[in-house]
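Trainee: Coordinates for the following, if possible.
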Amino acid sequence: MACAARREARLRLLSLYTAGMPQWIFWAVLSMFFAGFTSVIAKQGLAGISGELGLTIRTVFVFVFVLLFAALFVPWRDVAGVRAVNLWWLGASGVTTALSWIFYYKALKVGDVATVALIDKGSVVVAMILAAWLLREHITPRMLVGAGLIVSGLLVIARR
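Mentor: Okay, here's the model as predicted:
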């Protein structure tokens, strides 16, 4: 009973911090937080093994975790609704994710975490350009300034 009360109090406190915030921003911030941890933890895990083996081990854990997550939270009717176009685009995304991870782990094995992670975050600019080109998403002046700052940061930090 006390555990449930503590959990309820934490949820109320969390709702105070996120009040008025679109839910997707909250999820994106959590993603950012865990992605930051991921790089540091991965660098520790690569000690004494190759980047390729480290990536393989990590991917097995990701695979099992995501399957368990889906088993618990994805309704069967959602699975039954998957179409060929979903498989095509999500499969293509899986291939690009795998390639990104392969090159990220190769860089992480020999490079500094902060520098590798920052260069990797340059993907924000790539995503912005591709979203405008392929999805016809609008790029605002504010977004252009942000992209310019990201590129500037990449040049400053990546340069030795």
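Trainee: going forward, measure contacts and count neighbours with C-alpha atoms only.
Mentor: Noted.
Trainee: Can you show me the helices along the chain?
Mentor: 2-18, 23-45, 51-73, 76-80, 84-110, 113-120, 123-134, 141-158 (DSSP state H).
Trainee: packing partners for the second one?
Mentor: With contacts defined as 3 or more Cα pairs under 8 Å, 6 or more residues apart in numbering; DSSP states H and E, the secondary structure elements packing on helix 23-45 are helix 84-110, helix 113-120.
Trainee: about what we covered before: packed most tightly, which of the helices of the chain would that be?
Mentor: Each of the helices of the chain was scored by mean neighbour count; the highest is helix 113-120, a mean of 17, by mean count of other Cα atoms under 10 Å.
Trainee: so it versus helix 23-45, what angle?
Mentor: Comparing the axes of helix 113-120 and helix 23-45 via axes from the mean of the first three to the mean of the last three Cα atoms, to 10 degrees yields an angle of 130 degrees.
Trainee: List of residues touching helix 113-120?
Mentor: Ser39, Val40, Lys43, Tyr104, Ala107, Leu108, Leu154, Ile157, Ala158 (Cα atoms under 8 Å, 6 or more residues apart in numbering).
Trainee: Another sequence for comparison is provided below:
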Amino acid sequence: MKSVIVSWQFWALLSAAFAALTAIFAKVGVENVNSDFATFIRTVVIVLVLGGILIGTQQWQALDSVSGRTYAFLLLSGLATGASWLCYFRALKLGDAARVAPIDKLSVVLVAIFGVLFLGERLSGLNWAGIALIAAGAVLVAYKA
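Mentor: Prediction:
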């Protein structure tokens, strides 16, 4: 049996927990500040912490050890992340965290669709049923009755 700490499930659950805390902390954090400025502060914190982790764990890589293709896709990913964060913080500024977060998590549905369309991944009927339930659940949680 492999150690829990090296399983993707462990890290995915931690990611979900931290994402939930992100929504709660960000909702309070954007109350009295522009949402774009709040995103900037968050980004600076992330850069500093991650830089410290890379240096502290000696994981820093020489910049020329990364291929141009990798740089291109990481640049695109960074732009998408930035756009996502800006939109997310704007949505939190305007709406309830309990409704914004589920709509944001429709990204799970979109990742499944994009994975199939662009990466050639395959999902079973049961997987698609789960994706449909995630989509329906997000809409139901976000619905304001």
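Trainee: wait, which of the helices and strands packed on helix 23-45 of structure 1 is closest to Ala132 of structure 1?
Mentor: helix 84-110 (17.6 Å; Cα to Cα).
Trainee: In structure 2, what stretch matches the closest one?
Mentor: Aligned by TM-score structural alignment, helix 84-110 of structure 1 falls on residues 68-94 of structure 2.
Trainee: follow-up on the earlier one: greatest separation within the contacts of helix 113-120 of structure 1: which pair is it?
Mentor: Within these, Lys43 and Leu154 form the most distant pair, 20.2 Å apart (Cα to Cα).
Trainee: re the thing from before, how much does the match of helix 84-110 of structure 1 stray from structure 1?
Mentor: Compared with structure 1 after fitting, stretch 68-94 of structure 2 has a mean deviation of 0.5 Å; criterion: mean Cα distance after the TM-score superposition for structure 1.
Trainee: dump the residue contacts of Val156 of structure 1.
Mentor: Listed by Cα under 8 Å, 6+ apart, Val156 of structure 1 has no contact partners.
Trainee: Please tell me how far the counterpart of it in structure 2 sits from Asn127 of structure 2.
Mentor: In structure 2, the residue matched to Val156 of structure 1 (TM-score structural alignment) is Leu140. Between Leu140 of structure 2 and Asn127 of structure 2 the computed distance is 20 Å (Cα to Cα, to the nearest Å).
Trainee: Also Ile53 of structure 2?
Mentor: As for Ile53 of structure 2, its distance to Asn127 of structure 2 is 36 Å (criterion: Cα to Cα).
Trainee: now Ala83 of structure 2
Mentor: From Ala83 of structure 2 over to Asn127 of structure 2 the distance is 28 Å, taken as Cα to Cα.
Trainee: hmm, back to that, let me know which of the helices and strands packed on helix 23-45 of structure 1 is the nearest to Trp76 of structure 1.
Mentor: Going by Cα to Cα, the one of those nearest Trp76 of structure 1 is helix 84-110, 15.9 Å.
Trainee: now the closest one: how far from the chain's centre is it?
Mentor: 12 Å (Cα atoms, centre = their mean, to the nearest Å).
Trainee: Repeat that for stretch 68-77 of structure 1.
Mentor: In this view, stretch 68-77 of structure 1 has its centroid 20 Å away from the chain centroid, taken as Cα atoms, centre = their mean.
Trainee: same deal with stretch 14-33 of structure 1?
Mentor: Offset of stretch 14-33 of structure 1 from its chain centre (Cα atoms, centre = their mean): 15 Å.
Trainee: Repeat that for stretch 82-100 of structure 1.
Mentor: Distance of stretch 82-100 of structure 1 from the chain centroid (Cα atoms, centre = their mean) equals 16 Å.
Trainee: can you check stretch 118-127 of structure 2 too?
Mentor: On the basis of Cα atoms, centre = their mean, stretch 118-127 of structure 2 sits 21 Å off its chain's mean C-alpha point.
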